[in-house]
Every structure is written in structure tokens, then in C-alpha cells.
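*Asks:* Here is a sequence with its predicted model. Questions after.
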Amino acid sequence: MWTGIFHIEDTGCALVLQKDLEYWSIDELAMEPCCALKYYPEIEVCQSEKDGDIANKQKELELAEEEDFGSSRSGQLRSYLWNTLEYPWTSSFAQLFACLSLSMVLISTVTFVISTIDELQQDEKGRVEYPTILAIIEYIDNFVVVFFTLEYFVRLIVAPRKLKFIKGAMNMIDLLAIIPFYLSVLLEGLEDFEIIGKAGKIIRLVRVMRILRIFKLVRHFAGLQSLLYTLQQAYQELGLLLVLVAVAILTYSSLVYFAEKEIPEGLNCTIILNENRKFREMAADPCLQWTFVESFWWGLMTLTTVGYDLNPKTILGKIVGGFCALSGVFILTLPIPIVVNSFASYYKNRLWRNEVGHKKRERTRQQAAELKQAQKLLLIKAMAAPGVQTTTLNHIPPSTHTRIITSRARNH
């Protein structure tokens, strides 16, 4: 019985349903809103996953072609080193080396934190309270840097494409993690030889850059890589939140700037504010005139409900501040569920894709090893069979070997 109402079931793939509708010439726009609300988002998600899977397969094929080092000894050695350094799941030694590299990153981070303790800093006379501990930290740091340097240059030497390797994001992080050490050594040497003046601040700044080594953790954790990928995919939702926050901050900071710019009447503000006073005391002075930078910072702190020492003094400024705090709650609260849902969906899909891709790579490697072993056995049997020349078999493809053995088995 024809009712003129079109509904669909939740089971099955949305893309298959779309093909069925096209085959039966059924207009999908005739679908009822209750089902269309689920159908069209599912179509978009399925199509996005399909396109992503096709792109990943194409990327894996290109990567496999690039990483074909050949069957020579040098090629096999490069392949072994490359797999050990880049793909920890390829062997037990690769997993052990990945754990060692991860331990070096953690040790380097811990030594950097310990080296900032006051007891390990030099005083005005250049003396340290615990010189032995400081020397141990320096030895450990030197060893870690040498390890990272050797790891980077070995990977660079065995890389199939050097320029692509250098431009890789993770490889640039690895390079930035070791550059500060050698730069600080160079600056200290130039300072000792009096080629440059006092470079203490520059050296301290360069040493602080050693914290970049912590970003090497991204290489060892698939979850962190999935997190970065999710941030790239959810840029529209995050961009929407940032635009809302930026517009609100600019609006309220402009309003409070003009509200607090004028000095209240009846106050004697001819005396210049003492710059040696604390900022909290200066912020409480009614004669303090706001700059737009201070207004912008006040708007950011108030909108995010953090708070700031600088508070409005006029009635109009307090009204603006109240609306800024209230609107900040709604601006940050309402879009967050949208961002979180999108982020969680992308993150879950990325983890699933990494797990499936890892299983596929393992199965492909296992099938390739089994096929290679089977080809060797077939070749040995064919060589042992009478009437087949060894030189001829060297030029016969593996599929032909199979046909030879099959035909001989049938004849027997």
C-alpha cells in the first residue's frame, strides 16, 4: 500500500543505500526529516572515511615503492636500519631501540628540570654549591645529545629520499632538539676567545630551547600523533571558537578602554606614579590611565574567567566588565560541546585507522615472507626435477615456477 511516506532503517551502510536509491530511481529528497537527519550526516562520514582510506592506500603504495632499497647487501642493510629506526613494530630489536630512544628523551627532560634548581646555579663568583651533581648532569646531557645526533644522521644516511626526510615535521623537531646544544657550545667558545662579548643571556636562552626534546615523544606515541591529526581535522570548529573569543575580547577591551581612559573629576593626578611600586598597588590607584594593551589583556583574562589585578574604577567600566564576564561563560560553554564531539569523533577514527593499518602491514609482511619462502621451495623442487636447466629457472618468474611444478605433478 502506497502511503507517500519514505523512511529508512538504521542498519547497513549509507553508501550502499545511496546506490540502491539511485538504482531504483528513488529521490532521496523525499525522505522524511526524521530519517534524513541521520542519513545525510552518515553519508558524509562514510564518504570521508572512504576517501581517507583510498588516500592512505595510495600513500602506502608510494611509500613502499620509495622504500624499496633493492636486494643487494647494501640495500638490505639500509632496509634493516631504516625499519629499525622508523618502524618499531618490524622487529624485537626495533622495539628495544624505540624504548631506548624514549628513555633518552625522558632522561634528558629530567636532567633539564634538575639543572634549573637554585643550588646548581653559579653565584656571582662562579661557584656552585653541588659541583659533582652539576658535572654528572652535564655528562648525561652530553651523552644524550650524542645519541640523538647519531640517531638523526644515521636515519638521514639510510633515508630513501634525503630532501623529503629533512622537510618532515618530526625530523625537523629532531634537528631542533640537538641544535641548541651545539649552538651553546659555539657561543661559549666564542665568548672564551673574546670574539664576542658577554653572551650569558643568549646562552641561557639557547639552553632553554633544549626543552624541545620533549616533542620527540610524539614519534613514540601513536596517541599523540592522532591528537595532532585530530587538531588538523577539527580546525573549523576550533577556528569558530577562536573567532568568537577574539571578537568578544576586541569589543569589550575597546569599550573598557574608553570607559577608563578619562580621569575622574576632583582628583589631583599631577604627581607621576612611582614606577618602583608594585603593579597591584599601581592598579588600585584611581589616577592610573589604561592603555589599549592593558585593556586587551584585561578583556582576555576576564572573558576566560581567570581574573586580573587591573579592575575598572568607573560605573560604565564595571558594567562592561560584568557583561564581559557573563558573556565569557556563554561563549566558552556553548561551542565547546560541538568542538568536543567533533574532536572525539576524529580522534576515535584516527586511532581505529592506525590500529587497522598496523594489522594490515603486519599481514602484508607475513604474506610476503610466506610467498618468498614458497617461491624458494618451488625453485628447489624445480631445480631437482629432471629436464630443467638451472640457468633457465633463473629467468623464469615465480608464477611460472608454480605452473611448472603443477604440470609435473599432474603428469606424475
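*Replies:* Arrived safely. Numbering: from 1, shown residues only.
*Asks:* alpha carbons only for contacts and neighbour counts from here, please
*Replies:* Will do.
*Asks:* In the stretch 101-250 of the chain, what residue spans correspond to helices?
*Replies:* With helices called from DSSP state H, counting those that start in this stretch, the stretch 101-250 of the chain shows them at 131-158, 162-167, 169-192, 200-208, 217-220, 222-233, 235-260.
*Asks:* Below is structure B, check it against A:
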Amino acid sequence: MEFIKRIRESEKQKATDRRIKLNVGGVLFETWASTLERISGTRLALLAHLGETDDSFDKEKKEYFFDRHPGAFMSILHYYRTEELHTDQNICGNIIKGELEYWGLTELDIEPCCWGHYSKFKDHKETLAALDDNFTEPDIDVDAWGDKPTSLTKFKRQVWQVLEEPSTSRGAKVYAAVSMFFVILSIATFCLETYSSFRVPIDGASMVNKTSTYAISYEDDTCRRQGYSSGYAFADTKPHVVMQVLDYICAAYFSIEFLLRFFFAPHKLKFFKTPLNIIDLLCLVPHLIAISLNLKDPNDTTSQLFKSMLALRTVRILRIFKLMKHYTAFNILVYTIKVSMRELLLMVIFLFTGVLIFASVIFYVEQETFQNIPVGFWWALVTMTTVGYGDKVPKTEGGYIIGCFCVLCGILTVAFTVPIVVNNFALYYAHAQSRIKLPPHKRKELKRKIFLKNQKSMDFIEKLKKRRREKTKTFTDVKTVASPRAPPCGQECTPGDNAITDKPDCKAIFCIRNIAN
């Protein structure tokens, strides 16, 4: 019976209702006027109230025309019919936000199931804009080299582009390849000179005997044997002369390269603030000091100063970051880690929370194997990360159960957080590759557009600040309240005064009111 009553009520309402045709971006939509009046205070509710007197009404075609996005409007019209706002995942959230503001709706009306996809555009927009600034830096020719550069300035600009932008010319690509070769050679020399085959004894060094014990297993028992070998201690050896020559060549190359880049840099102070240049300087200074001490007194390799310089030479392993300038994926990886610090921190917190819990539990279950809780920290960490060295293992049934839970929690912790970082890397990598693969003239045009966009944003902010300063307290203006969903002014319009309807309560109907800013 209730269903029949609803049908009769709807038929009575349709008898007094009228159909409205909406042409949105060339796509025709039809609905009832009562449907548009369901959500008061919106642009469509105003249209249903005004009827043919609305500005968007086309008298010839008997329809309302709006030059807006038809795909987003389909979701908005569905909201009027069902009172549930669902967004199309194929439409950018920035477009949806603009359409919602135009039709008098807010993003808070979006259902929770679609909110996750919609809210991503804010973070992606900011992150990709910063990524554009990194991979398509604005052209600094005007600021650095001047409007009318001289012949010397033009030469310095060309050399600077060869040194800093590998994709600008064939010579820049050759220089990038040579630079990568010396970076790899320097790191390989640094690693191989610690191997015994590439070291020779210093003058006066004596050999030492080394004893090694090993076991041989037979069918019945195990036999242990000892072996003796002789050699030199690491402190009594030095790198082979070939390794030293390669080390000197790499040091000379990086020194000349650093001086050339500093000489041709357009901004000297900005040059020393760049992270890669700071790494170059930190790698060069200890390296050159160690070489100077070695050339001064080759036999004085046991002094404390020389050992300190050798220890500081390990900083030159950071030259691997120089590949960021020549290899895009490496740069994007570092940038992804920087942007995803919140997700990585969340993973670390979850991981160490589990480590603390399982280390404490395993200590009280197996005190014979785990003498203290810090030892349990090590076992829980290698277990949750699924490394499992096996140096500390549980030996009872209770320990096995705790170990199973520890492994499961570790897998879930990694599985929940790592895909977020992977998705960020895939997004940034695809975006950066699309920018890098642009032709040179289009890349320059993109740089110019990004620069102009940032400049317009700064100018707009300055204008807003200036207007706020010039604004007086007594200034009033006639403002059109396009949506009654905005906070009302607390007053009511009288019929025939400044309302567009004869209804006495204009707080729920579109009205025009003088508002003091």
C-alpha cells in the first residue's frame, strides 16, 4: 500500500511538474524541475526557480545552455536524483573541483568511496609542479648572462651548458660519458685497493702467521683440522703503484672539473649551495690532503694524521650521487624517497613497534637463548624483514609460535607501505620521462610557461596583499550571493524589496543584498 501511495504522489507531482532541457558542453540532459529543486541554494535550483528568465535560457531552442564539462555534470545531475555524489575516476580532480564550485556544490558532498581518488589531485598537483621545477628548470640566461651578452659571456654560457646539461649537444653527451667513467673508475679504485692482490708491503713490514680451523665431515664422525698461512697485516701494506696512479688521475680530473665548473658558473654563491657541489668539495679536500701527505713522506703511513685522512677519504664514495645529473631514474628515486618520507616513517614506526613487542615476548619465553631484550631486538628485526640470519633462533614450541606471528606481522607491515612508494615512483618517473623526451624547442617553451606561471602566481599574491593593505573598514560593495548555501547574513528580505521572489524568507532563496566586506 505504501508503494502505491508513493506512485500516486509521484504521478500527481509530475502532473504539475515541468521538464527542463540542459545543454552542457554540447551534450543534452533532460530532467524534472522538482529534481533540480531538491538541493536548495545551488545554481540548478536557481535555474528551476527562475525558469525562462534565467540568463542561460535559449529562447530559440527552448533549452538552457552551459559551456561546462559534460562528463562532470553527469555526476552532478546524478547527485540531484539520488542525493549521492559519486565522481568519475577518469576525470581529474581539479576539473571536478572547478565544476562543483560553479554549480554551487562543495567537495564535502562527495561520497567516501570516491573521496580517495578525488583528493589525490591536490598532492599530485603540488608534487608534479615541484618535479617540473627540478627537471625543467626555468631558463636563467636573462638573469645570469644578461640581455645582450658579450662574446666572452656567450662562450662561458656554452661551456656551462656542456658541463651542466648533458642533453644540449653532442659535446655535452661526450662529457657526461667521460664524467660517468671517471666516477665509476674512482669508486672501483677505492674498493679494489683494499683487496690483498692489489696491495704491496711497505718497507720494513714483516709477515705474520695466520691459523685457520676447518672441519671435514665423514660418514661416522667429524674431523677438525688446522691450516697455517702467512701474510701481511693490512696496516703494513699500501696500494699497488698502478692503483695509486689511477687514484692520482681521478683526483686530478675531479679537481680540474670542479675548478672549471666554478669558473664558468653564472652564480658563484649559488654554485656552493648546490648539494652535488658540496659533495664534490667534501670528496676532494680529504682526498687531496691524503695524496699530499703520501707524496711528502711515502713511508709515514702509520701516523695518526694520515690514518684520519684515509678514513675521511671514504666520503668520496658519495660521488655515486653525481650520476643523478646524468641518469634520470636515479634522480627520480631520490626525489621519490624525499616526497614519500611520511610513508617511509610510518613503515619504520610500525616495524620498530613490532620489534619492541616481539623482542620483549621472546625474552621471557626463551631466556636461555636470548640473554637480554636487546638481543631479541636483533632477532625480531631480521625476522620481521624476512632476512633471517639464523644466528639467534627460538628452540621451543612457544618460541616457534612467536616467530610465526613475528614473520606474519613483518610481511604485512612491508606489504602495506611499500606499494605506496612504488606507485609514487611510477607516477613521477612517467611524468619526468614525458618532460625529458620533449624536443629541445618544446622543452624551452615548457620552461618558459612554467616560469611565467610562477611569475603570475607571485604577481597575483602581491596584488592581493596590496588590496588588503588599501582596504578600509568602511568600504561597502554590492555583492551578489550566487548560492544561498553560503552562510546567511542573518536578515530577512521583504517581498518586493531586494529579493527576486515573492516569498518572504529569502535566506533559503537566491537574493541580492548589500554586504559590508
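*Replies:* Looks like it arrived, so ask away. Remember, predicted model here, so these are calculated numbers, not experimental data.
*Asks:* With distance to Ala368 of the first structure added, can I get the helices of the stretch 101-250 of the first structure in a markdown table?
*Replies:* Formatted as a markdown table, the helices of the stretch 101-250 of the first structure follow (distance: least, CA to CA, whole Å):
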| stretch | distance to Ala368 of the first structure |
| --- | --- |
| helix 131-158 | 23 |
| helix 162-167 | 26 |
| helix 169-192 | 29 |
| helix 200-208 | 47 |
| helix 217-220 | 26 |
| helix 222-233 | 25 |
| helix 235-260 | 39 |
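*Asks:* Columns mean neighbour count on top of these, output as TSV?
*Replies:* Listed next are the helices of the stretch 101-250 of the first structure as TSV, based on neighbours: other CA atoms under 10 Å:
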stretch	mean neighbour count
helix 131-158	16
helix 162-167	12
helix 169-192	16
helix 200-208	14
helix 217-220	17
helix 222-233	16
helix 235-260	17
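*Asks:* The counterpart of Ser226 of the first structure in the second structure and Met180 of the second structure: what is the separation?
*Replies:* With TM-score structural alignment as the criterion, Ser226 of the first structure lines up with Ile332 in the second structure. Ile332 of the second structure is 18 Å from Met180 of the second structure, where distance means CA to CA, to the nearest Å.
*Asks:* For the stretch 301-412 of the first structure, which segments are assigned as helices?
*Replies:* 315-333, 336-384, 390-393, 398-411.
*Asks:* Show me what Lys146 of the first structure lines up with in the second structure.
*Replies:* Residue 146 of the first structure: Val, not Lys. So, by TM-score structural alignment, Val146 of the first structure is matched to Ala252.
*Asks:* and that match, what is it in contact with?
*Replies:* By CA atoms under 8 Å, 6 or more residues apart in numbering, the contact list for Ala252 of the second structure is empty.
*Asks:* if I pick Tyr79 of the second structure, what's in contact with it?
*Replies:* Contacts of Tyr79 of the second structure (CA under 8 Å, 6+ apart): Leu85, His86.
*Asks:* ok, 6 Å please
*Replies:* Tyr79 of the second structure makes contact with Leu85, according to CA atoms under 6 Å, 6 or more residues apart in numbering.
*Asks:* Quick check: it is in a helix.
*Replies:* Yes: membership of Tyr79 of the second structure in a helix is supported by DSSP: H, G, I helix; E, B strand; the rest coil.
*Asks:* Please report how far it lies from Thr31 of the second structure.
*Replies:* Tyr79 of the second structure is 12 Å from Thr31 of the second structure, by CA to CA.
*Asks:* same thing with Arg224 of the second structure?
*Replies:* Taken as CA to CA, the span from Arg224 of the second structure to Thr31 of the second structure is 92 Å.
*Asks:* between the two, which one's more packed in?
*Replies:* Thr31 (15 against 9; other CA atoms under 10 Å).
*Asks:* State the helix or strand in which the more buried one lies.
*Replies:* strand 27-32 (DSSP states H and E).
*Asks:* show me what contacts the residue positioned nearest the centre of the second structure?
*Replies:* The residue lying closest to the centre of the second structure (CA atoms, centre = their mean) is Val339, at 3.3 Å. Val339 of the second structure makes contact with no residue, according to CA under 6 Å, 6+ apart.
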